[in-house]
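Chemist: Sequence and predicted structure below; questions after.
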Amino acid sequence: MTDIGAALIVLLLIFLFLGSGIWVFIGLILVSVTVQFFLLDFSLARIGSIATKIMMRSASSWELAAIPMFIWMGDIIFRTDISQRLFNGLAPLVARIPGRLLHVNIVGCTLFAAVSGSSTATTATVGRISLDELTKRQYDPLLAVGSLAGAGSLGLLIPPSIVMIVYGILAEVSIVSLFAAGVLPGLMVAALYSTYIACRASLDPVISAQLAAQEKLPVRLGDFLNLVPIVLLIVIVLGAIYSGLATPSEAAAIGVLAALLIAVFTGQLTFAVIGESLINAVKMSAMVISLVIAAALLSTTMGYLHLPQSVASLIAGLELSPYALVAILALFYVLLGLFLEGISITVMSLPITLPLIVQAGFDPLWFGVFLILMVELATITPPVGFNLFVLQGLTNMPISRVARASLPFFLLLCLGVILLTAFPNIALWLPSALKGGA
């Protein structure tokens, strides 16, 4: 069988199994087993041996320990009043910027993303507070919802990010360097969002003029004190990583301890909070790690078929320019985002796309940030955009209206991808500077 025929069969099996509605990690395992048995003619004993070795090697990776810890840390904060404190602290600081409290969505999500690692958790946590406040003050509902959909996706890009950890493990790239690479692009995207809101508000003051007199409050010391818990947690976690005092996994454990202490000092640590956050962390971690294991098995299967090398050679034969390759991959990821969520997109595509990128001369570190930006697009792309569903639940808006509200921020995120491609140092400068200073 030709390499093209094998590739088509693998793609057909992926669509067949995933389209059947079964869990993604089971679908990927079934694809791997089916290909090994029918295309590679492996015996069941050999397939079992390969699967066992891959499972043990993937599941025992030390870097994976960071995933449940970061998820648990974010869930503890989710179950406290930190998000309400965040709103109260930011509101007076942004009330004089065109767009006023709409910027709380952007700044609040940017800050919360640094302790969450999840776009869904970021959107839900900030949204459950800010949307009520913005509705009371009669802000434009579409701009309020759209800004939250876009800014909520920053949970994937601002470190610590669960998708970054998964990418780092699969691509064998330093997770610390990936975290550093995501900082400036994340701030760039947040700046694009805030600039858009300010321009809209300047052109149409009605967007944020209602009840404006109530928002012109003096900035007081108490406003800054409201921000202390989340800023302290960010400094502890990221400071431990970038100072070299702790690995990402160790910093995640430190972050959990810090989150528990914050809950104690704010009088919100209960057995219910501990139990519910632990259960959710275990469920989410099991899902993510299962996907990592299934992706490793699929990657090994594709290696036996020599598909990554064959596809890379095929595309190399087209003599595409590096930027044409990036454009094709961007379109490919947008299409995947219509049907899959972020971690699934990452683990399924990486065995094929990473060799292409490396062969074209791109830095795998840069590609990690590029890929996460494309995954962010998936979070606000119907019909499977998770942020859209979260916001539908918070607002009871039809999903079509939520998607329409998110469209300007989808386009701004596309602009961010273009800027990152044109100026790769947006992602690469900070990791390089930290290495140089080490």
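Modeler: Structure received.
Chemist: When you work out contacts or count neighbours from here on, use the C-alpha atoms and nothing else.
Modeler: Fine.
Chemist: State the three-state secondary structure for Tyr139.
Modeler: Taking DSSP: H, G, I helix; E, B strand; the rest coil as the rule, one finds Tyr139 in the coil state.
Chemist: Which helix or which strand is home to the closest residue to it other than its chain neighbours?
Modeler: Nearest residue to Tyr139, sequence neighbours excluded (C-alpha to C-alpha, 6 or more residues apart in numbering): Ser208, at 5.5 Å. Under the criterion of DSSP states H and E, Ser208 resides in helix 206-209.
Chemist: does the nearest residue to Val94 once chain neighbours are set aside sit in a helix, a strand or a coil?
Modeler: Nearest residue to Val94, sequence neighbours excluded (C-alpha to C-alpha, 6+ apart): Arg100, at 5.5 Å. Following three-state DSSP, Arg100 is assigned to coil.
Chemist: Show me what the helix holding Ser208 packs onto, helices and strands only.
Modeler: Using 3 or more C-alpha pairs under 8 Å, 6 or more residues apart in numbering; DSSP states H and E, the elements in contact with helix 206-209 are helix 175-203.
Chemist: take the one below as the second:
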Amino acid sequence: MTEVWATVIFLFTLFLLLGGSVWVGLALMGVAWVGMELFTTRPAGDAMITVIWASSSSWTLTALPMFIWMGEILFRTRLSQDMFRGLAPWLRGLPGGLLHTNIAGCTLFAAVSGSSAATLTTVGKMSIPELRARGYPEHMIIGTLAGAATLGLMIPPSLALIVYGVSINESITQLFIAGVIPGLVLAGLFASYIVAMHFLRPGDRAAPEPRMPFRDRLSESRFLLPVLSLVVVVIGSMFGGYATATEAAAVGVIGALILAAAQGSLSWGTFAAALMGATRTSAMIALILMGAAFLSLAMGFTGLPRALANWIETLDLSPVTLIFALTVFYIILGMFLDGISSIVLTIAIVEPMVRAAGIDLIWFGIFVVVVVEMAQVTPPIGFNLFVLQGMTTHDIGYIAKVALPMVGLMLVMVVLLVFFPELATWLPDVLRPTTAPG
């Protein structure tokens, strides 16, 4: 009975604070404080200080601000613009034409950013004006960009996977490796949608792009080399076992600074803006993680996670049924919270259920990222929708409507993961002996 009252009080306090526009991190701390005061005899202040210090002093967590900083450097220099110039010659001949630059650009930038918002902003400011000028349909430009930008949460280095790994004490490097194939498959689904619409709606086709000699394509490809070299160094160092995720992040920051300086687009103003942007984003995520750690402790004292896991066990749900229920749960939750907040808010309760069902936690991390990717493009709090609204002046309803097919493709990705779990588990198993601890 105590667990029931604890659940009611936790939820009421949480919705009260979030509804009052309190920051997510502070709202989580507030809920935890109430739980500690009502259900335990331990001093809440002492417990909060201890658990916040323990959660924020993790060496693995150091990778988070470093990867954010690397993405900020690329976003604020000319490297991101050159990426579009290098991709376009190779994609113009595909069915759907340069719309594929949204998918390829987001996939490539996600491999050096880890942030959905940074990926969307960087690729969008390059592709939207170019595609509009060439007569591509607006609904395809906006819809494919909204969906493809979510790849920033999946393809390593992924901020969401870092947060998940820290929350359940799993290897960040193994999670990064697990995200590669699902990320590429999801990008392939997005690209397939563009091809399908090219043939199904011929009236929406833009004018064919002029042919470009192969020699000219190779010449333009030189603009891709800086970003590609950074991807190879950062991701390759982790997958080859030469560096942990944290060490690879540090190498990535140094590499991004060197490339920007060599290109002549690194100034003191750019450096300071990138550093401050990374600091703001890192501080926001750190505050959420601190609140989540304190809330996990408070719920642990009430026995709520254990009781809920035991209740789920009595239902005798199959792993597939449990995954279906969690998919619906995360989709609903994602309508009101961003992806990282959804992960840290729920993982303390969900993890015991998943372990009891015998589900692989590396696989589950990839599943969680796919379903919280939908949170970025589902109203009313889809963060990518707001970013696109600021970039295009379209209303939220229009952007959500044209992004809906992308949500459907993410659901297809969930189905593929359930029926083909090797998509997420095969590569980590193959590379496990050679990877450095994450």
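Modeler: Looks like it came in fine. The structure presented is a predicted model; accordingly, all values stated were derived computationally and were not measured.
Chemist: Can you pull the TM-score for these?
Modeler: Laid over one another, the chains give 0.97 as their TM-score (TM-score structural alignment, normalised by the length of the first structure), with 433 aligned residues with a C-alpha RMSD of 1.1 Å.
Chemist: still on that earlier bit, next, work out how far apart the counterpart of the residue nearest to Tyr139 of the first structure in the second structure and Met140 of the second structure are.
Modeler: Aligned counterpart of Ser208 of the first structure in the second structure: Arg205 (TM-score structural alignment). Arg205 of the second structure sits at a distance of 10 Å from Met140 of the second structure (criterion: C-alpha to C-alpha, to the nearest Å).
Chemist: cool, Gly20 of the second structure as well?
Modeler: Between Gly20 of the second structure and Met140 of the second structure the distance is 36 Å, computed by C-alpha to C-alpha.
Chemist: top helix in the first structure by residue count?
Modeler: helix 271-305 (DSSP state H).
Chemist: What range does it cover in the second structure?
Modeler: Under TM-score structural alignment, the match for helix 271-305 of the first structure is residues 268-302.
Chemist: One more: stretch 89-102 of the first structure?
Modeler: Counting by TM-score structural alignment, stretch 89-102 of the first structure pairs with residues 86-99 of the second structure.
Chemist: So which residues make contact with that stretch?
Modeler: For stretch 86-99 of the second structure, the surrounding residues in contact (C-alpha atoms under 8 Å, 6 or more residues apart in numbering) are 100-101, 104-105, 131, 136, 140-141, 144, 194-195, 197-199, 205, 208-209, 212, 217, 220-224.
Chemist: for stretch 238-256 of the first structure, same thing?
Modeler: The contact list for stretch 238-256 of the first structure (C-alpha under 8 Å, 6+ apart) reads 62-67, 69-70, 72-73, 159-160, 175-176, 233, 236-237, 434.
Chemist: and it, which residues are buried?
Modeler: For stretch 238-256 of the first structure, a neighbour-count test (16 or more other C-alpha atoms under 10 Å) marks 238, 240-242, 246-256 as buried.
Chemist: if I look at Ala181 of the first structure, how far off is Pro322 of the first structure?
Modeler: For Ala181 of the first structure, the distance to Pro322 of the first structure - C-alpha to C-alpha - is 21 Å.
Chemist: Mind checking which of those two has more residues around it?
Modeler: Neighbours around Ala181 of the first structure and Pro322, counted as other C-alpha atoms under 10 Å, are more numerous at Ala181. The numbers are 26 against 14.
Chemist: And for that one, nearest residue in space, chain neighbours not counted?
Modeler: Excluding the flanking residues, the one nearest Ala181 of the first structure by C-alpha to C-alpha, 6+ apart is Ala427, at 4.6 Å.
Chemist: so what's the equivalent of that neighbour over in the second structure up against?
Modeler: The equivalent of Ala427 of the first structure in the second structure is Ala424 (alignment by TM-score structural alignment). Residues in contact with Ala424 of the second structure (C-alpha under 8 Å, 6+ apart) are 178-179, 181-182, 362-363, 366, 417.
Chemist: ok, now with 10 Å
Modeler: The neighbours of Ala424 of the second structure, taking C-alpha atoms under 10 Å, 6 or more residues apart in numbering as the test, are 175, 177-183, 360, 362-367, 417.
Chemist: Mind checking what secondary structure it has?
Modeler: Assignment for Ala424 of the second structure (three-state DSSP): helix.
Chemist: one step back: buried stuff in the helix holding Ser208 of the first structure?
Modeler: Buried residues in helix 206-209 of the first structure (16+ other C-alpha under 10 Å): 207-209.
Chemist: starting at the chain centroid, how far to it?
Modeler: 31 Å (C-alpha atoms, centre = their mean, to the nearest Å).
Chemist: check the fit of that helix onto the second structure and give the mean distance.
Modeler: Compared with the second structure after the fit, helix 206-209 of the first structure shows a mean deviation of 2.9 Å (mean C-alpha distance after the TM-score superposition for the first structure).
Chemist: what's downstream of that helix, the next helix or strand?
Modeler: Heading C-terminal from helix 206-209 of the first structure, the first helix or strand you meet, by DSSP H and E, is helix 212-215.
Chemist: any idea which helix or strand comes after that next one?
Modeler: Next along from helix 212-215 of the first structure, by DSSP H and E: helix 221-242.
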